[in-house]
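# Next comes the sequence, and after it the predicted model I'd like to discuss.
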Amino acid sequence: MAGTQGNQGNSQEHQGNSPADQAREAVVEAALGRLDLDAKTRLLAGQDMWSLPALPEIGLESLVMSDGPIGVRGVRWTADDPSVALPSPTALAATWDPELARRAGVLLAQEARRKGVHVLLAPTVNLHRSPLGGRHFEAYSEDPYLTGRIGTGYVSGVQEGGVGTTVKHFVANDAETERFTVNNVVGARALRELYLAPFETIVENAHPWGIMTAYNSVNGSTMTEHHYLVNEVLRGEWGFDGFNVSDWMAARSTVGALEGGLDVAMPGPRTVYGEPLAQAVRDGRVEEAKIDEAVRRVLRLAARVGILQGAEPVVTALPDPVDGEALAREIARRSFVLVRNERDVLPLKPGKVALIGAAARDARVLGGGSATVFPVRTVSPLDGLTAALPEGSLNYAVGADPNTELSVFDEGFKLRAVCRDADGNVLGSESAPGGQIKWMGPGLPEGVTYDRLHTVELTGSFTPREPGTHTFGIQGVGAFRLTIDGTTYFDDVQRPAKDDPFITFFGAPVPRAEAGLTAGEPVDVSLTYVVELAEGDVPMKAVMFALAHQDPQHDPDDLIAEAAEAARNADTAVVVVATTERVESEGFDRSDLRLPGRQDDLVRAVAAANPNTVVVVNSGSPVELPWRDEVAAVLLDWFPGQEGGAALADVLTGAYEPGGRLPTTWGSLTDAPVTQVTPVDGELPYTEGVFIGYRAWQKEGRTPSYAFGHGLGYTDWTYESVKVEGSTATVRVTNSGTRTGREVVQVYLAPMETDPERPVRWLAGFAGVEAGPGETVEVSVELPRRAFEIWEEIADAWAFVKGSYAVEAGRSIADLRVTTTIDV
C-alpha cells in the first residue's frame, strides 16, 4: 500500500509559500515592529466579549469573532438580529458529503460578512465518546475519519469566503460535566488515533486560520497551557500557522498560557493577558520574543481576513451568493436518516394523515447553549405538511408534550426591552421578540451604557393560542418584578441554584405566575430586572435574563387518547417526538437516553391504533426507541434547522429521498459500552482506549438498535464487486430499485490477523454515488495510508502495520456486501 493520507476535502492551497503570502508576511512584520509592549499585550487580551482592539497606529481594524456552528449570531445575542439557521452538525455529518459541508461553509462566510464578523468560532470536531455527552449535537460523529472529512469541507468553505475559522475544542472536550476543571486522562494511542485525528486532518487539508483550546485538562495540563499538544504537536509536527484562542474564560495563568502557546485570551478586557502580561515581561518572567510570536499570528489572521492595512486578503474574489433558505432545506433532507421502513409505508400514500406531537407544531430546530442563533423564520412539520398535502387531508393532535418546564423564545409575545437609569429616565430600547436578554460586552442598545443602566423592562403583550391557566416564569439571577394583565405576581430576588455561570446563563426558568387567560385575547406583560453588574476583576460586563412561559397543561392520558383516535381515523399516522433544551444543551451531560415526558407512551398508543405509523425523531443525538419494532417507519431528522418542516414534507411525500446515514451508533444506554462522563476526584480516565462508538460495540459483541453508517432510501442497491489497485478501492454498485437514488458507499478495513489492541474493523473511506433505476456505476474510494497505521507509544511515532486486510464495502458497518483481501 503506497498511498498517502491525501486530500480529504476541498482544501485550499497552503498559506505561506505564494508571493501573496510572502507579501502579507512582510506587512505583518513591519506592523509588528511598530508596536510597543503595551499595545502588543493589549491586542492579545481582547477588548470585549467578541472582538480584539483596533490599533490605528499600524492600520489594524478591530477583529470580530462570533459563535457558530449552524449559523452566525454576530456580536448581539438577540432575535432582533436574525441569522440563517442550518441543521445541526450531527445532521451535516449524516449527509456523509464533504462537498455539501463546504457549501454550508460558504453560506456561513456570507452570513459572517453580512454581520461584520471576521472569524467564526466553529466547527466543533470533538468526538461522540459516550452517548451521554450533552453537547453531541454540536459535534459531528463518533468516527475520527468521518469527522475530519466533514470538518475539512466546512473549514474550506468558510475560508473560501474570506472568513476565518477556529476548529474546536482542542482537545478531548467530549463531555460537559465539570468541563472547566476536569482532567481527562487519555492514553497516547487513543489521543492520536481518535481525538487528535480530526484536528490533524483539517490542519493538513483545509489549513484553518484558527484553533480554539478547551477548558479541560489533558493528562495533567490544562489545554490553554498545554505546551506539548499546542507547540510541539499542533504547531511543530502539523505545521499549523494560525492563531490559538482560548475558549471563553478558559485561560487561567499569564505565564503558563503564553508558554503553553495560547495567543489570545478571551473575552476581554480583563484576562490573564493585557496589563498582567506586560508586567510579566517587565518582571523578567516572560520573554518579549514569545509575545511577538503570538502577536505575529494575530496579525497574520488580520491580514488574511483583510483588516490589516497594506496586506491583501487571502480572498479577493468572493464566491457567488448562496440562497440560505434553499441550502438549509437541502442539507436537512439530505441529512434525514430513514432507519426503518416496513411495507414501504414511506413515501406517504394518498389518503388522510394524522400528524401528532407537540414538536410537530413547535419545532425544535437547533440545540441549546452557545450554538443558538435566531432564524428569521422557522418552518415546523405542521407548516411543511400543511403546505405539501392536499387541503383537508391533514389532521393535527398534540398527543404528548415533551416540555415539562417553561420555555423561552415562546410564540405569542410582542415585547420591547426598555432601559432606564436610576431616576427612571429612558436611555434606549430595542425589540425583544424572543423575550430573552443576553447583552454581553458592547451589545447594549444604542444610547445605553453600563455605568448609567439601572433597570431593563421587558414590556409588551402576550396573545394566548389556547384558553386556560398559563404559567409565566423568570430565567436569571437578581431582583425582578413580574406583572401579568395588571397583577404583580413576583417582586423579589431570584437567587442562583448552582455555581456554574453557564447554568445561570442557560438554566431552567423558575415559574413565578399562573394566570387564567382567554385564547386570542392579548394581555399586557412586564418583567423588570434591576441590573447588578459583577464587581471586581470580572472578564466582562453582561445583562442576562428572560421571560418564560408554558401553555395550559392538560391530562396526558386524555391527550394520548385523542391522538390515538386521530390516528385510528387516518390512513397514516406521523408522530413527531423530540428532546428539549433541558435534555440537549451546553453546560451539562445527559443522565439517560429516554425521550422526555410521555412520548414513548404516545407512540405505543398511536401504533396500536394505526399499523401505518411513522415516527419522526427530532433530536440532535441518540435517544432510546423502545417501540421501534412496533411502528412501520422511523425517520431521524436531528435538529433540522429553520427549513426543517419543509424538508420533512419533501421526504415524507417522496419529492426527495432521505439521504442520511448514521454518523454515530444508536442504541440503549444499558448496552452502550462507554457511558462514564462524570469525573471522580476531578479526573475522568478514558479507560476504553481506542474503543469508542462502533469500535466498542463490535469489541463487546453487542448489537445496537441501528449501526454506524445505516440508512435507507427509496430505492434498492446491489453491490457487485470491490477491487483494490494501489491505494484506490473501486466498488461496483447497481441501483436495483425503481427510482433514481443516492448511495453512500462505505469502505472498511478489517485486519485478517486478530489483534485485541486494534478494532475489529474501521472506516477507511466513503463516497456518494447517484444512479437511475437499473443503472450500474463504479465509485472510487481512496484508502489513506493512515488507515493502516497505529500510534506506536514506545517509538512515539506512527507505525505502518503490514499484513493481510479485508477490504469490505457496503451500506453500513453491519451491512457489508462485498469483500476482497489485500496484503500490504
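Perfect, I can see it now.

# Please make it C-alpha for all contacts and neighbour counts, starting now.
Noted.

# which residues does the residue most central in space within the chain contact?
The residue lying closest to the centre of the chain (Cα atoms, centre = their mean) is residue 138, at 2.1 Å. Contacts for residue 138 (Cα atoms under 8 Å, 6 or more residues apart in numbering) come out as 69, 88, 89, 90, 124, 367, 371, 620.

# Redo the residues you listed as JSON lines? Include neighbour count, secondary structure and distance to residue 331.
Converted to JSON lines, the contacts of residue 138 look like this (neighbours: other Cα atoms under 10 Å; DSSP: H, G, I helix; E, B strand; the rest coil; distance: Cα to Cα, whole Å):
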{"residue": "69", "neighbour count": "27", "secondary structure": "coil", "distance to residue 331": "14"}
{"residue": "88", "neighbour count": "32", "secondary structure": "coil", "distance to residue 331": "10"}
{"residue": "89", "neighbour count": "30", "secondary structure": "helix", "distance to residue 331": "11"}
{"residue": "90", "neighbour count": "26", "secondary structure": "helix", "distance to residue 331": "11"}
{"residue": "124", "neighbour count": "25", "secondary structure": "strand", "distance to residue 331": "18"}
{"residue": "367", "neighbour count": "32", "secondary structure": "coil", "distance to residue 331": "17"}
{"residue": "371", "neighbour count": "22", "secondary structure": "coil", "distance to residue 331": "18"}
{"residue": "620", "neighbour count": "31", "secondary structure": "coil", "distance to residue 331": "15"}
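
# In JSON lines, list those along with distance to residue 665.
Below are the contacts of residue 138 laid out as JSON lines (distance: Cα to Cα, whole Å):
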{"residue": "69", "distance to residue 665": "22"}
{"residue": "88", "distance to residue 665": "17"}
{"residue": "89", "distance to residue 665": "15"}
{"residue": "90", "distance to residue 665": "12"}
{"residue": "124", "distance to residue 665": "19"}
{"residue": "367", "distance to residue 665": "19"}
{"residue": "371", "distance to residue 665": "23"}
{"residue": "620", "distance to residue 665": "13"}
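
# Alongside the first one, take a look at this:
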Amino acid sequence: MKHKDIIANMTLEEKASLMSGKDFWTTQEIDRLGINSIFLADGPHGIRKQAEAADHLGLNESIPATCFPTAATVANSWNTDLGEKIGRYLGEEAVAQRVNVLLGPGINMKRDPLCGRNFEYFSEDPLHAGKLAAGYIKGIQSHGISACVKHFAANNQEERRMSIDTIVDERTLREIYLTAFEIAINEGKTKTVMSSYNMLNGAYTNENIHLMREILRDEWNFNGVVVTDWGGSNDRVAGLVAGNELEMPTTAGETNREIIEAIQSGKIEEDVLDECVDRLLDLIFTTEAVYRRPQPTEFDVTEHHQVAQEVAEESIVLLKNEGNVLPLNKGIKVATIGDFAKNPRYQGAGSSIVNPTILDNTLDCIEASGIVNIGYEPGFERYGKQNKKKIENACALAKEADVVLLYIGLDEATEAEGLDRQNMNLPANQIELLHALNKVNQNIVAILASGAAIEMPWIGEVKGLLHGYLSGQAGAKAILRVLTGEVNPSGKLAETYPIRYEDTPAYHHFPGKEVSVEYRESMYIGYRYYDSANVNVRFPFGFGLSYTSFEYSDIQVNKDGVTFNLSNSGKVAGMEIAQMYVACQSDAIFRPKKELKGFTKVFLQPGETKSITIPFDDKTFRYFNVKTNQWEIEEATYSIIIGASSVDLRLEDSIFIEGTNAALPYDKEMLPSYYSGQANNVSEAEFEALLGRKLPISTWDRTKPLGYNDTIAQCQYAKGGFARFAFRSIRFAHWFLRKIGKRELANLIMMSVYHMPFRGVARMTGGIINMPMLDGILMIVNGKFFKGLRHVLSERSKMQKVAKGTN
C-alpha cells in the first residue's frame, strides 16, 4: 500500500468515514491527518458545479461553463486528438472551479437507439468509443485532476436503471460492453471509474466480484477508485468487498456504521477496508496536488467558446446533398424556419446540463455568415402541439425564398437521463410542417438537432440534410459555416440509422420492463447486426458526405498493419475518415460479418495524396473463448477491408494469422441464429444455450411483500391500500402534467419517483430518511399502515436524538 503509515494512524471510524460522501458532491476530510475533502462534479461535455442546492437531475443552475458538443456529437468527428483537446479545456475549467474529479466521459454502448441517454455516449462500436474516451481522459488528467469513466457496465437503458438485471453472455460482455472500458483504462489511464446502477447477471455492478475484482482489478490492473453512481449502493459491505471505495452521495454515516459493524463482527477483515482507503487516499492526494500552488479561478471564455465551435464544425455530418444544394451560393435568398433556429437545441437533459458561458443562435449569427436571410418563422411548437397558423406563416415565407433552411429535431424533454424514448420519430407537428413547406418550395435544407438516431421516412422531401447532433453553445455558428462552405463537413456517423425501429436488433428485448433485460441479440448490435443479417439501413455506420471526393488505392497488408494511399480527388480541401474493418474467413466460431478494428482522420489539399498506415494491435484478431475463459485468436485467413463507411468498402486484402489453438467454444447446431447473424428474435432455448444456464424469471413476483430493491412502480400491486393510492396518484400526476404541456416536470416524476427502488429513498436523501425508517415505509406499503407509521416516527425520533448527541 502507498499510504500505509497514514492508514496505521487512523481509527476504524475514520477509515470508514472516508468510504461515503460528506454531502452531495464532496468527500469526507480528516483534518488531523491532512486529508482534505475533494469535489466531484458532473462534466461529460462541460462542468456542472452547482452554486445552489445540489441535485443529480439538472434542476438547479450551475456555475457558468463552456458547453461543448455532447459525446454523441464529438464521436462523429472520429478524431481522438480532438477528444484530447476537449479534455484539456474541460480540465482547465475544472481546475478553475476547484474540481478534483470530473464525472465523465460516458462510454456505454448504443445497444438500442431509444436509450434516453444515448446523447451522452459515443458509439455503437466499442473500439471507437474507447479510443475517443481515452483521448478525453488524457486531456482532462493532463491538469492533474481525475476523469471518471462511466457507467461500468452494461447500463444500456434508463427505464428501471436502478434495479434492472442485465442478462448477457460472457463473450458479448467482454467483446462489446467491456472493451471500451478496457481501452479507456489501459490507454487513457483513468484514475476513477463509476459503477452503474443496474445488476449484471444477478449481482449489482458495484458488488459484482467477477466484474469489479476479476476483470477490473485482476485482468486490467486498475488501481484507481471506483465510485458508485449517485444513490447506486445496495449492500455497502458487499460493495466494499468488491472494491468499491466511495459511495455517493452521503448517507449521514449510516453505511459507515455498517462497515464498522461488519469488521467488528468478523464478517470482513479490516484489510479489505484498508485496501480501499489506500486507493481513495491516493486519488485525494494526487488530485489535490494541483491546488498546492495558486490556480486561476477564471478561464478565457472567448477562447473556450471558439474551441467549442471548432469541435462542432468537425463533428457535423452531411447526410444528403441532392443536386449539390450545399454549400449555399452567395446571394441566394433563404427563409429560416424552425423554432430551433431561434432557441437552439444544443445539449441533453439531466445530470449533464451545463449553464453555458455564451449561447449562439442562428438568427443572431446568420447575417455575419453572408447568407441573405429574408425572414424567420418558428413553424412549429417546440413540444409537439399543433399550430396551423405557424405552418401557414412559414409557408408564406418559404414561397419567397430560393432555399428553405428548416431547423428541426428532438426537444429536451424527449432525450433525458432517467427515461427512454418512446419511438424513433420526429414530432408529428414538425413532419406536418415539412410536408406543407415541400408543396410551396422544394429546395429545403433540413438542419437536424438530436442526440440519437431517428427514423426519416420524410427524407425524400428535403434536398439537403445536415446533422448537427447536439453541438454545444457554439453550434449555431458552426452549422452556418458548413452551410456556406467556409467549413467542409468531415463528420461521419458513429451509429447506424435504421429505416424503421422494427429493424433494430434489440427491438423485441428493449427495454426490460420488470426484473431483467435479456441481451438475446448477443454481439449483434449496430452495424454488426445490419451487415451480418443483410438488413438495409437509412444511413450506415461511418457514413458522411463531403464537398470534395476521396480515392483509395494501393493496399498492402503485413503482420503489423495495413498501408494504402488516400487522395483528395475533388476541388476543395477536406478531411476523410478511413476505417479498417476485419472479417474472419472461418465460420467455426460465430462472428459479425466484419468489425471495426482501426480508423484515422486525414486532412488533404485538392489533388494531394498521402500514404496511410493503420496498425494492428492486441484487439485486432482476438475473441473471447468461454471454454478457456480467456482471449484467444482463431487460426484463419482474415480479410482486411478499408472503407469510407461500413458499407462503402474501397480496398481489400487478406492475411493468414496463426491461432492459439484453443478448443472451439460452441456447438454450432445449438446456435443457428447466431451463426447466421439473424439474431433479432432469438428463442429462449437458444439464448439459454448461449448463456450456458437457465434464464431467471423476468417478471415481478406479485405475491411477495415489496422490499428494498422493488420500485415505487410496483406499488400498483402492493397489499397496502395507501401504497396503491399513492401509485395511482403518481400515474395521474404524470398524465396530467403531460396533458397541460409540463413535460419536463412529468419526466421528473418518472425519473425520480416512479422507477426509484425503495432503497433509493434512503440513499438519495442524504440521511433524512434512513434504512430503519424505510423499514417502516415498507410496512405501510405491505399493508401494515399503523404499525409502519409508528415505526417511521420512532426511528425518526431515534435519529434526531443521535444527531443532537453528536452535535
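Happy to help now that I have it. Worth saying up front: this structure is predicted, and the values here are computed from it rather than measured.

# What's the residue nearest to the centre of the first structure aligned with over in the second structure?
Taking TM-score structural alignment as the criterion, the aligned counterpart of residue 138 of the first structure in the second structure is residue 120.

# what does residue 603 of the first structure give?
Match for residue 603 of the first structure (TM-score structural alignment): residue 434.

# same question, residue 735 of the first structure
Checking TM-score structural alignment: residue 735 of the first structure goes with residue 568.

# How about residue 369 of the first structure?
Residue 369 of the first structure maps onto residue 350 in the second structure, by TM-score structural alignment.

# sorry, back to before: does the match of residue 603 of the first structure belong to a helix, a strand or coil?
helix (DSSP: H, G, I helix; E, B strand; the rest coil).

# ok, it touching residue 460?
No. The pair residue 434 of the second structure and residue 460 does not pass the contact test of Cα atoms under 8 Å, sitting 10.7 Å apart.

# And those two? Which one has more around it.
residue 434 (24 against 11; other Cα atoms under 10 Å).

# how close does the match of residue 138 of the first structure sit to residue 248 of the second structure?
Distance check for residue 120 of the second structure against residue 248 of the second structure: by Cα to Cα, to the nearest Å, it reads 21 Å.

# quick one on the thing from earlier: tell me the one of the contacts of residue 138 of the first structure nearest residue 354 of the first structure?
residue 620 (24.4 Å; Cα to Cα).

# circling back: now do the contacts for the match of residue 603 of the first structure.
Applying Cα under 8 Å, 6+ apart, the residues near residue 434 of the second structure are residue 461.

# Look up how far residue 81 of the first structure lies from residue 783 of the first structure.
For residue 783 of the first structure, the distance to residue 81 of the first structure - Cα to Cα - is 45 Å.

# who's more crowded, these two?
residue 783 (27 against 17).

# if I look at that one, how far off is residue 757 of the first structure?
The value you get for residue 783 of the first structure to residue 757 of the first structure, if Cα to Cα is used, is 21 Å.

# same deal with residue 389 of the first structure?
54 Å.

# More neighbours: these two, which one.
residue 389 (16 against 9).

# Tell me which residue of the second structure lines up with that one.
Aligned against the second structure - with TM-score structural alignment as the criterion - residue 389 of the first structure pairs with residue 370.

# And residue 632 of the first structure, what's its match in the second structure?
Per TM-score structural alignment, residue 632 of the first structure is aligned with residue 463.

# just residue 341 of the first structure next, same as before
With TM-score structural alignment as the criterion, residue 341 of the first structure matches residue 321.

# Look up the closest residue to that match, ignoring the ones flanking it.
residue 464 (4.6 Å; Cα to Cα, 6 or more residues apart in numbering).

# Please apply the same query to residue 728 of the first structure.
Residue 728 of the first structure's closest residue in space is residue 782 (Cα to Cα, 6+ apart), at 4.6 Å.

# After alignment, which residue of the second structure pairs with the one you found?
By TM-score structural alignment, residue 782 of the first structure lines up with residue 615.

# so how many other residues sit close to that match?
Neighbours of residue 615 of the second structure using other Cα under 10 Å come to 17.

# do the same with residue 55 of the first structure
17.

# Make sure it is actually in contact with residue 63.
No. Counting by Cα under 8 Å, residue 55 of the first structure does not reach residue 63; the two are 10.4 Å apart.

# and the longest helix for the second structure?
helix 785-806 (DSSP state H).

# Tell me the secondary structure of residue 100 of the first structure, please.
Relying on three-state DSSP, one would call residue 100 of the first structure helix.

# residue in the second structure matching it?
Checking TM-score structural alignment: residue 100 of the first structure goes with residue 82.

# same check, this time on residue 762 of the first structure
So residue 762 of the first structure corresponds to residue 595, using TM-score structural alignment.

# Does residue 315 of the first structure lie in a helix or a strand, and which?
For residue 315 of the first structure, there is no host helix or strand (DSSP states H and E).

# returning to that earlier point: not including adjacent chain positions, what is the nearest residue to the match of residue 389 of the first structure?
residue 330 is the one closest to residue 370 of the second structure (Cα to Cα, 6+ apart), at 7.2 Å.

# distance of the one you found from residue 547 of the second structure?
16 Å.

# Who has more neighbours out of the two?
residue 547 (20 against 10).

# three-state assignment of the nearest residue to that one once chain neighbours are set aside?
Once flanking residues are discounted, residue 547 of the second structure sits nearest to residue 488: 5.9 Å by Cα to Cα, 6+ apart. Here residue 488 of the second structure is recorded as coil under three-state DSSP.

# what's the burial count for the aligned residue in the first structure for residue 488 of the second structure?
Aligned by TM-score structural alignment, residue 488 of the second structure pairs with residue 657 of the first structure. Neighbour count for residue 657 of the first structure, taken as other Cα under 10 Å: 25.

# pretty sure residue 657 of the first structure contacts residue 740?
No. The criterion here is Cα under 8 Å, and residue 657 of the first structure misses it with residue 740 at 9.2 Å.

# Onto which residues of the first structure does stretch 190-198 of the second structure map?
The aligned range for stretch 190-198 of the second structure is 208-216, by TM-score structural alignment.
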